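1. Sequence and predicted structure below; questions after.
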Amino acid sequence: MAFYQLVKSQKINCTIDELWHFISSPANLKEITPDYMGFDIITQDLPEKMYEGMIITYIVTPLFGIKTTWVTEITHIKENSYFVDEQRVGPYALWHHQHIIEPIENGVLMKDIVSYQPPFGFLGAVANTLLIKQKLKEIFDYRTKAVENQFGRYE
């Protein structure tokens, strides 16, 4: 079974409090996700801030217009430092996403470490090579631009 990681870093022109306020609000997830993903949060009564144990349910359309239910759990949080979301139901055999932030001179460094395993064994490995890896890169590139639009370009 193949296992992969995507690691992305971005310097952001804001304070750690401002960035934490933005990324810890589940309502902002849609703002940093490409429109073509058809991303809709279907969890009712979404709180303003995430918390450990929180379950969030979405409908996403990651490939070929096929709508998929994705359920994640926020498993770890250290305020102004990191949080982890893990897939409970969805398109991957494994999805573990660490969101790490730390203050740097004139801003914040945000690092994402996504550890994932596509479904279907060998076929999933082929799909990762041909499609999934590039699609994840696209999604995180979009997010980089969306965060820059929110806070300005780091200089």
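-> Ah, there it is. Residues are numbered from 1 along each chain as shown.
2. For the rest of this, base every contact and every neighbour count on C-alpha atoms.
-> Noted.
3. Just to be sure, Trp20 is in a helix?
-> Yes - per DSSP: H, G, I helix; E, B strand; the rest coil, Trp20 lies within a helix segment.
4. Below is structure B, check it against A:
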Amino acid sequence: MKIYTLRAKQSLPISKQQAWDFLSEPRNLKVITPDYMGFNIVSGADRPMFAGQIIQYIVTPLMGIKTTWVTEITHVDEGRYFVDEQRFGPYALWHHKHFIREIEGGVEMEDIVDYKLPFGSIGRLAHPFLVKPKLKEIFDYRKAKLTELFGEI
């Protein structure tokens, strides 16, 4: 069994509270997701984030194929971190940790995603050519969009 890890860090010139308010609002995920992915929240984003929250999305990650993605917010430490885990969707495992730390002049946001692909050896073969570059593209877009919205340090 192969579990992959994606790490992304970004520093922004905003307060910890501003970062938390933006990142912990499920509707803002659409803002930082590329438009071509057709991201749409179906249910579960009608209240502030809490542990146990189930959020259902429709997303089109590859080749125009619409996919239902259901995540659960499993851990929340207000202002510091939260974790979302896929309950149903395209991955065999998706465990995404979001950390916010105060630094001089703003905050550092860190994402750590542990994920496993479906389809055994076929999934592993597709990883370096399809999945890894797509995830990098999505997180690069997110970084650019957050910089556009908040600036950079």
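-> On my side now, so go ahead. Owing to the predicted nature of the structure, the values given are computational and were not obtained by experimental measurement.
5. residues in contact with Asn128 of the first structure?
-> Contacts for Asn128 of the first structure (CA atoms under 8 Å, 6 or more residues apart in numbering) come out as Pro118.
6. Trace it over to the second structure, please.
-> In the second structure, Asn128 of the first structure lines up with His127, judged by TM-score structural alignment.
7. Would you agree that match falls within a helix?
-> Yes - His127 of the second structure forms part of a helix when assessed by three-state DSSP.
8. For Asp35 of the second structure, see how far away it is.
-> 23 Å (CA to CA, to the nearest Å).
9. Please apply the same query to Ile14 of the second structure.
-> 25 Å.
10. So if I had to pick from these two, which one is more boxed in?
-> Under the criterion of other CA atoms under 10 Å, the comparison of Ile14 of the second structure against Asp35 puts Ile14 first, with 18 against 10.
11. list the contacts for the residue nearest the centre of the second structure?
-> Per CA atoms, centre = their mean, the C-alpha nearest to the average position across the second structure is that of His96, at 6.6 Å. By CA under 8 Å, 6+ apart, His96 of the second structure lies in contact with 83-85, 111-114.
12. Let's see that with 6 Å instead.
-> Counting by CA atoms under 6 Å, 6 or more residues apart in numbering, His96 of the second structure touches 83-84, 112-113.
13. Looking at the residues you listed, point me to the pair that's furthest apart.
-> For these, the farthest-apart pair by CA to CA is Asp84 and Ile112; their separation is 10.8 Å.
14. higher neighbour count, those two?
-> Comparing Asp84 of the second structure with Ile112 by other CA under 10 Å, the one with more neighbours is Asp84, at 23 against 16.
15. For my notes, confirm that one occurs in a helix.
-> No - Asp84 of the second structure is assigned strand when assessed by three-state DSSP, not a helix.
16. how close does it get to Pro128 of the second structure?
-> Asp84 of the second structure sits at a distance of 24 Å from Pro128 of the second structure (criterion: CA to CA).
17. hmm, back to that, tell me how many other residues crowd the closest residue to the residue nearest to the centre of the second structure other than its chain neighbours.
-> Leaving aside its sequence neighbours, His96 of the second structure sits nearest to Val113 (CA to CA, 6 or more residues apart in numbering; 4.3 Å). As a burial measure, Val113 of the second structure scores 21 neighbours (other CA under 10 Å).
18. how far apart are the strand or helix carrying Val113 of the second structure and its match in the first structure?
-> Val113 of the second structure is part of strand 106-116 when elements are defined by DSSP states H and E. Strand 106-116 of the second structure: mean distance to aligned residues in the first structure after superposition is 0.3 Å, counting by mean CA distance after the TM-score superposition for the first structure.
19. which residues in the first structure does that strand align to?
-> Using TM-score structural alignment, strand 106-116 of the second structure pairs with 107-117 in the first structure.
20. Residues touching the longest helix seen in the first structure, excluding its own?
-> Across the first structure, the longest stretch assigned as helix under DSSP state H is helix 133-151. Contacts to helix 133-151 of the first structure, defined as CA under 6 Å, 6+ apart, come from residues 13, 32.
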